[in-house]
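Student: got a structure for you, letters missing:
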């Protein structure tokens, strides 16, 4: 029986299913996301993909999943009713936050409401000092009263975050015992288990979010596993973490906070695998789907990770200064910049007569005007249809019929006429504005971080990424674009490239001057032992465990830290200072003098489960290509105008071909503009040179 690995990636518009057999053959399926119950689209899409390939559900050996369930629960304020127990005097930490404002001069801006309303936040008498010593004993009677009051309010989850519990969790453990005794059915999250780090707001926010989404996540995974089982799929389900690693379903239900941004992470991991395969040490991943566009950086074949991020912050342009808008999670995540630009982004003329694109989206339902589902507001997909870039009859291999006349009429009525422009110029303007919005995301992870985008190759994927990539690259001075096989479902392909990983962090604050290297290595060893234990529980023996140690450092008094590797030998303090100085100069453009004090803030360990055999074959073989298509007129701006453009298949690029041309595939459309040229490389990627 052919063994299969399956991945499923939920997007705002489509859910992507990918099946990979042992010989490297990919079978893909795009279905509309079922917003009310995301599991339905996965189960139905997988059943259809198996049936179309004549494959047995029993052949599936693992299901890899990137999900938006946790992030949607936060964004839609539909998580569990949650209570908070905290140290007396810290009841309003969730309200005070860090006093950071994303809009400094906007008096109308309001911070989002706390996930735990004030009457569900209870204080208890206790106090532990920063060094872990007990200053004030825990008042257990107050804890019992707080728990009973929260139960009377009907809470489904309780978060516990006591001051300095990361230094000594004794009081938090006792509170946990009391909660479990009085309310064993309630979800309980203790901050020293979720995030044993300093910074009171960050620790409280992360613990509360974990409690807030955990009941929802548990129910979702239980339903997904049960429905897959009904369909004959009994394989284990692994969940993509925000940091780019996989974790088992049991771990995911305990700590769903690590899976809040799991979807965007998968595409970057796929781009890293492609970069290693093609020998490209510096690439930018660009993922544009139906709702958002995301950019990430891979350098020296490694992804860039952030130590914290915010959910619900609107447009995530990656700025280190404009923070404070969303709900903060201090957990490692792939460092991404995101903008509200996708195929479903709505095009409109604002009150001042200016053309605007997004961030509002038509989503999966009703979708763009051309879908014929009742939406009357033109979108980016409608504009691309008018420009001739997309198939005027159907998308997704013919499964999704489109009405080009409706798209043109909506764009003319709502955009072209108010602007006094021909409809193709209005569509071109919308296309250009969408591209400029997405260029902001690429700049946020490159030039704003001290990287020159011209020295990178652009890996473009998602349903719309290959359509915009060449124009964006030209504006940025980039010369090479890589479009992988099955580009439209590449985030799901990226899941298949991922490994099981454990990311652990502990606060360990010491100046590097006079640093005790033995104490540092001992603290790392404790983290390493925990990581090895978790990997062993996931079925990885010691010989198939890979451990990496790192530390977060900063100049004394700084607000932000940078992460550097922990050297295994030599003068540890000097080597840490030098690595930190080099990273500071690369990121911020300068470094302090030799005498500036540097301090270690936290230690980190990354444990990776090494698979018995490579998770990806040397070359992916995508599904069968569709029939040849006739050429069609495409519009390339006022200077070039309408050009009769050939519509080709990926296999037509065995030899170098000049633009303009359009490559139509089941899951994506790729545009090679005039002046560019494209060819297939040895791995089946389309390489566009500008």
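Tutor: Nice, I can see it. What you are looking at is a predicted structure, and each value in this text was computed from that prediction instead of being measured.

Student: when you work out contacts or count neighbours from here on, use the C-alpha atoms and nothing else.
Tutor: Noted.

Student: which residue is nearest the centroid of the protein?
Tutor: For the chain, residue 264 is the residue whose C-alpha lies nearest the centre (CA atoms, centre = their mean; 2.7 Å).

Student: any idea how far that residue is from residue 241?
Tutor: Relative to residue 241, residue 264 is positioned 10 Å away (CA to CA, to the nearest Å).

Student: rewinding a little: helices or strands next to the helix or strand that contains the residue nearest to the centre of the chain in the packing?
Tutor: Assigned by DSSP states H and E, residue 264 belongs to helix 262-278. Helix 262-278 sits against strand 60-66, strand 237-240, strand 282-288, strand 293-299, strand 302-303, strand 333-334, helix 490-497, with contacts defined as 3 or more CA pairs under 8 Å, 6 or more residues apart in numbering; DSSP states H and E.

Student: quick one: closest of those to residue 16.
Tutor: Closest to residue 16 of the helices and strands packed on helix 262-278, according to CA to CA: helix 490-497, at 6.4 Å.

Student: just checking, what packs against the closest one?
Tutor: Under the contact criterion of 3+ CA pairs under 8 Å, 6+ apart, helix 490-497 touches strand 4-10, strand 14-21, strand 60-66, helix 262-278.

Student: so which of these is nearest residue 660?
Tutor: Here helix 262-278 is closest among the helices and strands packed on helix 490-497 (CA to CA), at 25.1 Å.

Student: got another, please set it beside the one above:
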């Protein structure tokens, strides 16, 4: 049996599946004060509900917001930083405009400082760009730094020395001296965290890991000590799993753990039903995460951000919008209404939770419009529509709007914000959303998916059998993965093919060793080579996969040609023949395939003409009046069942909206496939304003 848990900002979702495909699921309120307890409570709950009561799970899988929460709140212990002489203000300098035609960056305020300037120490040692030692490490100088850090109460020290990506010798000498003199200090080396070009990003990544390492090790240890399984894996931002042992040393890799898991799960499920081009709409309590999946593969980026900090390691390429079910509606100084990014969170939550919340949220609007039932979580959470209605009436009073009018306004604003997020990952990157299906996942994704698809002329919406459990399902189907990088820094004409091949083989050796330590068998191992490329002087690279085992001048030339084509596809032009192409980094992705848990099969009544549980009045996007709508229990809809809008389909962890002139059909494995009816083929018809 495998148990997967995703601890989100508002709810904790958990799924257990045994080798026979039998599963149990649960959704619990998250207690942000103790995420370890949330994880363990979720495991206990789902195991108690599973048919195989008393069976010890073979694996525990974890999607976590622990690292991200710490970065967002700056809730971590003080750390130290060791750099080369003359680079003490490296974090302050970051990337600023350069005179004389250089790239202008630094268009926004720098992120908050992670290491106080008084805790940044300098070393005289120096390497050249090719790794040649110019000034050796002075052991006495390092010993003095170790003593000073130990006496100051610092417990983690980041070490980021110039050109350590070319040769980590100086950083490793520093670490060895610290181990002898101050073994109680955690020393984190940039050559271990991000051995790639760009001093600022490499130093920042090292500091972020240093900030998180003590907290993460404590968090993971607390779970591991009490977890009812010997195999404990965490989801990483790249969409791969890592053991607790490996992740504990690189905690920043889990910062987008839950959202990445949901994308992985959507890609796998889409492939199972023959839909390989899709856009995920993952709406939770605090945010909306959107990602594009093309030909069954989700995109990765090395130009992402984590809590406002640039992050150069591979992560699932998704756009996060601060608008979710708990997002607060407010009037800005310009007198416009906005939804988010501030959220009511799990405590106190929306006004309708009756837990002391006093600011109107998107969930309150859904409830007043009849789009949500009077209770969530299978009846465990009763919603107070009276409280929500009074608050919305007060919120809309200045604009002469009643409660329903205010709720419609909030719904429209949030939906159009989400529409912009979908365009960010599609239109702005050279993809027409009309050619993609929209996957509505998360607790609130199905509430918005069909109406959002209509705005974007997307003809197919897929709502999985358990949309609120997309992240746990992604954990179930994810593989073990790690990315290895080595700086190259050569223009195409100056590339040494032999050096490139040696670099790849070295990275592949590291990859195989890592997977063996993770418990992978040799037959499950895959190694994928790639090169980061850019036009000379540009800030961001494009990663180009390689297919050939041997590296030849022809292979390099073909890769550069692929770079030109991809740049032109996404940007509308290329600089072929004008600008030199730089081969910045070599990359190897090491993957070990895991056995996939059986896909949970939908069970239900055999009637293909389902009867609604009730009829109630429901508000829909761009409809002035509430419409009489049939309400169905999703568990009562068998494969082949068809539901015509306007309708609402409810289940324990999510609610699906079927707008007027749309139809939802249950496929063979329980997905809801929502498409416009014949009269609605050309987009959103019957819009009433």
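Tutor: Received it, and whenever you're ready, just let me know what you need. All values derive from a computational prediction rather than experimental measurement.

Student: what does the residue nearest to the centre of structure 1 correspond to in structure 2?
Tutor: Alignment note (TM-score structural alignment): residue 264 of structure 1 maps to residue 259 of structure 2.

Student: look up how far residue 431 of structure 2 lies from that match.
Tutor: The gap separating residue 259 of structure 2 from residue 431 of structure 2 is 21 Å, by CA to CA.

Student: what's the burial count for residue 51 of structure 1?
Tutor: Residue 51 of structure 1 has 12 neighbours, counted by other CA atoms under 10 Å.

Student: that older thread, so the match of residue 264 of structure 1 touches residue 471, yeah?
Tutor: Yes - contact status for residue 259 of structure 2 versus residue 471: in contact at 6.9 Å, counting by CA atoms under 8 Å.

Student: where along the stretch 351-500 of structure 1 do the helices fall?
Tutor: In the stretch 351-500 of structure 1, the helices defined using DSSP state H, counting those that start in this stretch lie at 380-386, 404-411, 417-419, 423-445, 465-476, 490-497.

Student: so the third one matches what in structure 2?
Tutor: Looking back up the chat, that one is helix 417-419 of structure 1. Helix 417-419 of structure 1 corresponds to residues 397-399 in structure 2, going by TM-score structural alignment.

Student: mind checking how far that stretch is from the chain centre?
Tutor: Here the centre of stretch 397-399 of structure 2 is set off from its chain's centre by 38 Å, with CA atoms, centre = their mean, to the nearest Å.

Student: let me see the ranges of the strands in the stretch 551-689 of structure 2.
Tutor: 581-592, 614-618, 627-633, 642-644, 647-650, 655-658, 662-666, 672-676 (DSSP state E, counting those that start in this stretch).

Student: chain neighbours aside, what residue packs nearest to residue 590 of structure 2?
Tutor: Leaving aside its sequence neighbours, residue 590 of structure 2 sits nearest to residue 527 (CA to CA, 6 or more residues apart in numbering; 4.8 Å).

Student: for residue 529 of structure 1, see how far away the residue in structure 1 that the one you found lines up against is.
Tutor: Residue 527 of structure 2 maps onto residue 547 of structure 1 when the alignment is built from TM-score structural alignment. Separation of residue 547 of structure 1 from residue 529 of structure 1 (CA to CA): 10 Å.

Student: and if you look at residue 229 of structure 1?
Tutor: Taken as CA to CA, the span from residue 229 of structure 1 to residue 529 of structure 1 is 35 Å.

Student: give me the number of residues near residue 70 of structure 2?
Tutor: If you count neighbours by other CA under 10 Å, residue 70 of structure 2 ends up with 17.

Student: what's near enough to touch the residue mapped onto it from structure 1?
Tutor: In structure 1, the residue equivalent to residue 70 of structure 2 is residue 73, according to TM-score structural alignment. Neighbouring residues of residue 73 of structure 1 by CA atoms under 8 Å, 6 or more residues apart in numbering: 79, 213, 216.

Student: the first one is in contact with residue 216, isn't it?
Tutor: Yes - proximity of residue 79 of structure 1 to residue 216 meets the contact threshold set by CA under 8 Å, at 6.5 Å.

Student: the two: who's more crowded?
Tutor: The residue with more neighbours, out of residue 79 of structure 1 and residue 216, is residue 79; 25 against 19, by other CA under 10 Å.

Student: need the longest helix for structure 2.
Tutor: When structure 2 is parsed with DSSP state H, its longest helix is helix 199-226.
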